[in-house]
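Colleague: When you get a sec, could you give me coordinates for this:
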Amino acid sequence: MSATDDPPSPASADTPHYHGHRERLRERFLEGGANALPDYELLELVLFRPIPRRDVKALAKTLIKRFGSFAEVCSAPPALLMEVKGVGEAVVTELKLIEAAAQRFAKGEIAQKPVLGSWSKVLDHCRTSMAFSEREQFRILFLDRGNGLIADEVQQTGTVDHTPVYPREVVRRALELSATAVILVHNHPSGDPKPSRADIEMTKTLAEIARPLGIDVHDHIIVGRGGHASLKAMGLI
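Modeller: All right, here's what the predicted structure looks like:
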């Protein structure tokens, strides 16, 4: 256990004041779900387990103020989380567990289903997996003839504003998997999903290389904190 997490302590005869608050918060969550709570209160619920013997409202508010939202707190790099007073290894583990569960759930929503018929789920998966990352990632969804998901792979991880992409490597991997279509996805850590000229040119190059080999580029989706952009919907491919 980290020095900043609460150590075990003997039970007190006097019930701490925050116990009633915790019970009320749990009841509101059970009755109204996550939508009944603002981000900081939902985060409080998460913090109850790693910090069982301290009021966590102030810490939850501090984390939201520092990182921006519940999702951004859970996806923040561990080193940055540990810079916040009161956050130790137990808290980081709990937050990373929430992040992993969200990603696994979103991925499960599109597994074994025609991807193009579950477009909102695809977007949810992409945003959950990448929108809050501090580095650019280039991800590919490989599809079969029925547009079912064969594989979901991160091909490259770059810097805060650039990821090297090699179209021939993408096509080679698609052929290895016997994929007949791909959906390209990458994130803009700046938060603005607007495609750059380089994004557009790379997508067109990849599509030109893939087409003669029977591989379609269905779309290139760019995700950010501010939403997403589809090059296909924008008429750019």
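Colleague: all contacts plus neighbour counts: C-alpha atoms, from now on.
Modeller: Noted.
Colleague: How far does stretch 32-48 sit from its chain's centre?
Modeller: 18 Å (Cα atoms, centre = their mean, to the nearest Å).
Colleague: Next: stretch 215-233.
Modeller: 16 Å.
Colleague: Same check on stretch 130-147?
Modeller: Its chain's C-alpha centre and that of stretch 130-147 lie 11 Å apart, by Cα atoms, centre = their mean.
Colleague: Start and end of it, how far apart?
Modeller: 22 Å (Cα to Cα, to the nearest Å).
Colleague: Buried ones in it, by neighbour count?
Modeller: 130-144, 147 (16 or more other Cα atoms under 10 Å).
Colleague: please give me the structure for this one as well, since I'd like to look at both together:
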Amino acid sequence: MAADGDDERGFFHERPLALKPGKTAVAKPQHAGHRDRLRQRFREAGSGALADYELLELLLFRSIPRADTKARAKALLKRFGSLAEVLGAPEHLLREVEDIGEGAALDLKVVAAAAQRMARGEIKGREILSSWTQVIDYCRAAMAFEDREQFRILFLDKKNALIADEVQQTGTVDHTPVYPREVVRRALELSATAVILVHNHPSGDPTPSRADIDMTKTIIASAKPLGISVHDHIIIGKKGHTSMKGLMLI
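Modeller: Here you go, the predicted structure:
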């Protein structure tokens, strides 16, 4: 495995190699032509013309400028399953893949963070209930591949526009402590009139547990006398999501 300093330039910085005095230029490595062709395909045909591993190659070009990235891209997909799961994987797990060093792993997490910000921008200030697909996309980008449970709250104003999005609690792989009074207190601080509760199941199965249902009903009972509605409780898994309202559980 090559050292980080030998094969990576973190944060997308691709610099030409400086020649030492008396040295002559050498031919470009074989992968250089492949990179040029892949970039050209992306420019001309867009992302839809590229397979997931090819998009991942493009991302790795900047952080690994002097080596073939195809094998690395395919190794990442084999380990995590999909491009979304690669970007959602914790940095320390990315570094466990052969020839993925600290710089490349960090660059992938920067891309993931940018994607989350873009998804959040799709719903910020908009009427949430009429932008439900964007809400789900944002929640999946933010939580689907976390390795611990998170309990997130979307706080809405009287027009159901997003005021704030906060992770209230982070727990273990199968449990997050939730305090209904804290949910209501924070909603009052933000002058929210409605909330959407969201949490993830790292196991991948978004089916609500009995504890999930009971906790949601407790929050509803605590919030209702204060004029705060709970529109839904969404559970996010790697392969999909569940709406408690859609299942008529609340």
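Colleague: Show me which pair in the buried residues of stretch 130-147 of the first structure is furthest apart.
Modeller: Farthest apart among those by Cα to Cα are Glu134 and Asp144. That separation is 31.2 Å.
Colleague: Quick one: the helices in the first structure, in order.
Modeller: Assigned by DSSP state H, the helices in the first structure fall at 18-32, 39-48, 57-67, 70-75, 78-81, 89-108, 119-130, 167-176, 197-210.
Colleague: contacting residues around the corresponding residue of the second structure for Leu184 of the first structure?
Modeller: Mapped onto the second structure by TM-score structural alignment, Leu184 of the first structure lines up with Leu197. With contacts defined as Cα atoms under 8 Å, 6 or more residues apart in numbering, Leu197 of the second structure is in contact with Phe151, Arg152, Ile153, Leu154, Val230, Asp232, His233, Ile234.
Colleague: Pick the one among those residues closest to Thr133 of the second structure.
Modeller: Ile234 (12.5 Å).
Colleague: What does Ala32 of the second structure correspond to in the first structure?
Modeller: With TM-score structural alignment as the criterion, Ala32 of the second structure matches His19.
Colleague: burial count for that match?
Modeller: Residues lying near His19 of the first structure (other Cα atoms under 10 Å) number 14.
Colleague: distance of it from Pro78 of the first structure?
Modeller: Distance of His19 of the first structure to Pro78 of the first structure, computed by Cα to Cα: 28 Å.
Colleague: The residue mapped onto Ala112 of the second structure from the first structure: neighbouring residues, count only.
Modeller: If you follow Ala112 of the second structure across to the first structure using TM-score structural alignment, you land on Glu99. By other Cα under 10 Å, 20 other residues sit near Glu99 of the first structure.
Colleague: List the residues that contact the closest residue to Glu99 of the first structure other than its chain neighbours.
Modeller: Leaving aside its sequence neighbours, Glu99 of the first structure sits nearest to Cys74 (Cα to Cα, 6 or more residues apart in numbering; 5.6 Å). Taking Cα under 8 Å, 6+ apart, we find Cys74 of the first structure in contact with Leu95, Lys96, Ile98, Glu99.
Colleague: May I see these organised as TSV, with distance to Ser230 of the first structure added?
Modeller: Shown next, in TSV, are the contacts of Cys74 of the first structure (distance: Cα to Cα, whole Å):
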residue	distance to Ser230 of the first structure
Leu95	30
Lys96	29
Ile98	28
Glu99	25
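Colleague: Lovely, talk soon.
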